[in-house]
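Novice: fold the following.
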Amino acid sequence: MSVSVSVIIPSFRGSPRLVELVKKLVEEDYESKEVLVVVDNPLPDVAEELRKQPVKTIFRNGRLGRVSALLEAFRQSSGDLLIFLDDDVSPAGEGFLSKIVESMRSIEIGEIMKKVGGRGLLAQSVDYEFMSFNYGSLMLARKVGRCLGINGAAFAIWRRSYERAGGFRYRIPDDFDLGIRSYLAGLRFNLITSPHVVNYAPSSWREWFKQRVRWGIGAAVWVRDNWRTLLRIMVEKPSLMLLLLFIVLPSLAPFMITILMNTLLEDRIIWLGILTLSSLFTSLLPFATILSYGLFVKILLFFTKTLIAILASFTVFSILYYRIAKKMGYRLKLGGLAFLYFVYSPLWFTLLLSGFIRVFVFKKDSIEGRP
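Specialist: Presented below is the predicted three-dimensional model:
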């Protein structure tokens, strides 16, 4: 007897990628399936295309939010296995649903591996970054058997397990909130490496910047709300947690080296001032981020011992990432790794720290331009 599957897709406005995703799922050779699509303020052409498909569509006026859409779709779903997909992902290969079902037979919640589509340095950097996320999930699955946070762009969970964990709540970020509650509920976890989905990098650096502002604040809120659980896990698995931190956040190493080896107090004061400014006024974040990165480069150029230490850390990082890439089926380029380590990651880390200052120091978890 086949497992009944409900695929749930939330969307705002919709897009050609959403229509393409729905068509792919409809064409899947898996009988016991239903596809539920919730679209807030749908574009007319998207709504017209979706109405032609044999799926459950829920069109809503206004922007009611992702969690509201997920909860609405869940209430109308009937499948034993729930598969949540973002509206801009693309399943890779044939037999997507069948393979997901087979992968889920021995676990209760599974993150579907994500690779990044697109060209250029931005897409390449995000792809390498997602490789580290995938590997982090794989390490947690093998060493702990549970997940701390789930990437909500593509994952699967049994209905009974979803209910046991408490389902989605109105939290920031909603997917990581569900992930850590699955950890507390003891749900068995694994990374589903086959099949995978293709994510698409932001269309521009401006869009990437907006996304990372949200992610930075969301990460800070998640840590604030779950710090006791995270601290307990850190005490129980210190070496694993530290390794995961350095894999997922490559710029953590050069940051620590720069702070520890640079003795100029004025540099530290300027850097902290820039971070504080950017955390208070998100509209100034691009300017503040560039200034912060410029200070980082200045420290490298003026302090030879710092530069040597960071080049050594980059060598270790490259060896580690090449080993990870081999295990995960990725192909890396040294130039792309250098850009990731020396440019992309420091920019992202600055935005992340800015989000933490905003949430922990100024007690603000909104992303408006002014406090």
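Novice: hey, let's count contacts and neighbours off CA atoms from now on
Specialist: Will do.
Novice: my read: residue 13 touches residue 37, true?
Specialist: No: under the criterion of CA atoms under 8 Å, residue 13 lies out of contact with residue 37, with a separation of 11.6 Å.
Novice: who has more neighbours, those two?
Specialist: Neighbour comparison, residue 13 and residue 37: the larger count goes to residue 37, with 25 against 19 (by other CA atoms under 10 Å).
Novice: so that one sits in a helix?
Specialist: No: residue assignment for residue 37, taken from DSSP: H, G, I helix; E, B strand; the rest coil, gives strand, which places it outside any helix.
Novice: surely it is in contact with residue 56?
Specialist: Yes: checked against CA under 8 Å, the pair residue 37 and residue 56 is within contact range at 6.2 Å.
Novice: roughly how far does residue 42 sit from residue 6?
Specialist: Using CA to CA, to the nearest Å, one gets 22 Å for the distance from residue 42 to residue 6.
Novice: so for stretch 207-224, what gets flagged as buried?
Specialist: Applying a neighbour-count criterion of 16 or more other CA atoms under 10 Å, one finds 209, 212-223 buried in stretch 207-224.
Novice: tell me the one of those residues nearest residue 129?
Specialist: Residue 129 lies nearest to residue 212 out of those, by CA to CA, at 12.9 Å.
Novice: to compare against the first, here's the next sequence to fold:
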Amino acid sequence: MLSHLKISVLIPVFRESSLLESLLECLMRDPYPLKEVICVIDNPTEKSLMIVKKFGGKVKFILNGHRIGKVNALNEAFNHSTGDVLLFLDSDIKLPENLNSFLEEVVKEIKDVDLLDIKKKTIRDSFIAKITHYDYLCNSTTNWFFSKTLRKCLGFNGAAFAIKRKAFENLGGFRRVISEDLDLGTRSFLEDCKFKQAEKLEVYTKVPSTLKAWYRQRKRWGIGLALWIKENYKTLAKIMVKFPKTLIPSIFIISPSIILFLISIFIPTVISYESSTILLLTFLSSKLGFLIPPTLLVFLAVLLIKNLTLLLVSLLASTLFYYVTAKKLNYRFNPAEFLVFYLFLSPLWLLITVTNLIKVFLQPNKIKIDWKV
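Specialist: Okay, here's the model as predicted:
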């Protein structure tokens, strides 16, 4: 019986979170009978201590007077847990209000798999949050694709996911790395853990509201991603060779700006050459008085239009693809917002990643980590 499975909800907090209180209230109201909530707080503030007092006896709190880091906090929470299913939640998320029991749905969806990724959507409280929404759509689409093709995953966003206790123990818990969620996903892939993208479940996560704050977060994520690639590039290459039909499309799905990058390498050069040639020939014709063969001008104009059309078609194709996947995965889709994401935020995220990859491989001594692993 599904109702006989106990679920442990594990929440790490650094100092405080503006959404922690509402998250705990939602979990306390959840009617699922066999549950426990464990919250580990590093260096708690007065606000966090007030929350501890309010939920004392209902939630198991572990308070650390200093910062032990997210990985250590998660593993410490696990050591105090007793559930058959482990649900890891960041402290800056909101649970949906349209479900009678979020926890019961988690237990239902994880029944036939070892690892369950829960869809993430942004709390749309700023312009940056509205645009970042499409980055989460790309991630969910990639995980859905892995779920349907391989039933395994290489990595996931650890803000909200569930894993069976036995699988977590077999994997040895979290390792002390920056991107502990990517690392756990990769090890689950190698151990053939069955993976699924949740169908009904979703959470809403708080994202940076300014470009500066977004950049700081992505810089940290970029370092973690680069270190993950450096540690696992041989393994990733082998997986790519073995499962090219899944891995190659996934690279373009998770980062649509790669398509834009490839187009920018070739198309602008051709467009610039053709348009410059047309202008030069027109200038020479007017100044020197010779006649340019009309067929040449027509030929160059056709090439120019062809390449501009190719660029436009690629934009429209990407928009159509993510519109369809948004409908499939129940994500909001606004073409204007997606265009900003496609042309600006996604390329910026790719640039941050590539920059950190170069540093990690060529200048590892210049990598500065100002947070606790």
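Novice: more neighbours: which of residue 42 and residue 6 of structure 1?
Specialist: Remark: of residue 42 of structure 1 and residue 6, residue 6 carries more neighbours, 25 against 21, as counted by other CA under 10 Å.
Novice: map that one across to structure 2 for me.
Specialist: With TM-score structural alignment as the criterion, the equivalent of residue 6 of structure 1 in structure 2 is residue 8.
Novice: and its match, how far is that from residue 106 of structure 2?
Specialist: Using CA to CA, one obtains 11 Å as the distance from residue 8 of structure 2 to residue 106 of structure 2.
Novice: equivalent analysis for residue 183 of structure 2, please.
Specialist: Counting by CA to CA - residue 183 of structure 2 and residue 106 of structure 2 are separated by 22 Å.
Novice: try residue 365 of structure 2
Specialist: Here residue 365 of structure 2 is placed at a distance of 42 Å from residue 106 of structure 2 (CA to CA).
Novice: looking at those two, which is more packed in?
Specialist: Relative neighbour count places residue 106 above the other of residue 365 of structure 2 and residue 106, with 23 against 9, counting by other CA under 10 Å.
Novice: can you give me the strands in the stretch 51-200 of structure 1?
Specialist: Chain-ordered strands for the stretch 51-200 of structure 1, with DSSP state E, counting those that start in this stretch as the definition, fall at 56-60, 81-85, 90-91, 109-117, 154-158, 189-200.
Novice: which part of structure 2 matches the second one?
Specialist: Counting by TM-score structural alignment, strand 81-85 of structure 1 lines up with residues 85-89 of structure 2.
Novice: give me the mean distance between that stretch and structure 1.
Specialist: Once the two are superposed, stretch 85-89 of structure 2 sits an average of 0.4 Å from its aligned residues in structure 1 (mean CA distance after the TM-score superposition for structure 1).
Novice: outside of stretch 6-23 of structure 1, which residues touch it?
Specialist: Residues from elsewhere that reach stretch 6-23 of structure 1 (CA atoms under 8 Å, 6 or more residues apart in numbering): 33-43, 46, 49-50, 53, 63, 66, 69-70, 73-74, 77-91.
Novice: which non-adjacent residue is nearest residue 323 of structure 2?
Specialist: Computed as CA to CA, 6 or more residues apart in numbering, the closest residue to residue 323 of structure 2 that is not its neighbour in sequence is residue 333, at 6.2 Å.
Novice: against residue 319 of structure 2, how distant is the one you found?
Specialist: With distances taken as CA to CA, residue 333 of structure 2 is found 10 Å from residue 319 of structure 2.
Novice: then residue 14 of structure 2?
Specialist: Here the distance between residue 14 of structure 2 and residue 319 of structure 2 works out to 38 Å (CA to CA).
Novice: kindly report the same for residue 191 of structure 2.
Specialist: Shown here: residue 191 of structure 2 relative to residue 319 of structure 2, a distance of 36 Å by CA to CA.
Novice: those two: who's more crowded?
Specialist: residue 319 (18 against 13).
Novice: could you list the buried residues of the helix or strand harbouring residue 350 of structure 2?
Specialist: The secondary structure element spanning residue 350 of structure 2 is helix 346-362 (assigned by DSSP states H and E). Of the residues in helix 346-362 of structure 2, those with enough neighbours to count as buried (16+ other CA under 10 Å) are 346-350, 352-354, 356-357, 359-360.
Novice: what is that helix packed up against?
Specialist: For helix 346-362 of structure 2, the helices and strands in contact under the criterion 3 or more CA pairs under 8 Å, 6 or more residues apart in numbering; DSSP states H and E are helix 211-242, helix 257-288.
Novice: which of the three states applies to the nearest residue to residue 358 of structure 1 once chain neighbours are set aside?
Specialist: Of all residues beyond its chain neighbours, the one nearest residue 358 of structure 1 is residue 279 (4.8 Å), with distances taken as CA to CA, 6+ apart. Three-state call for residue 279 of structure 1 (three-state DSSP): helix.
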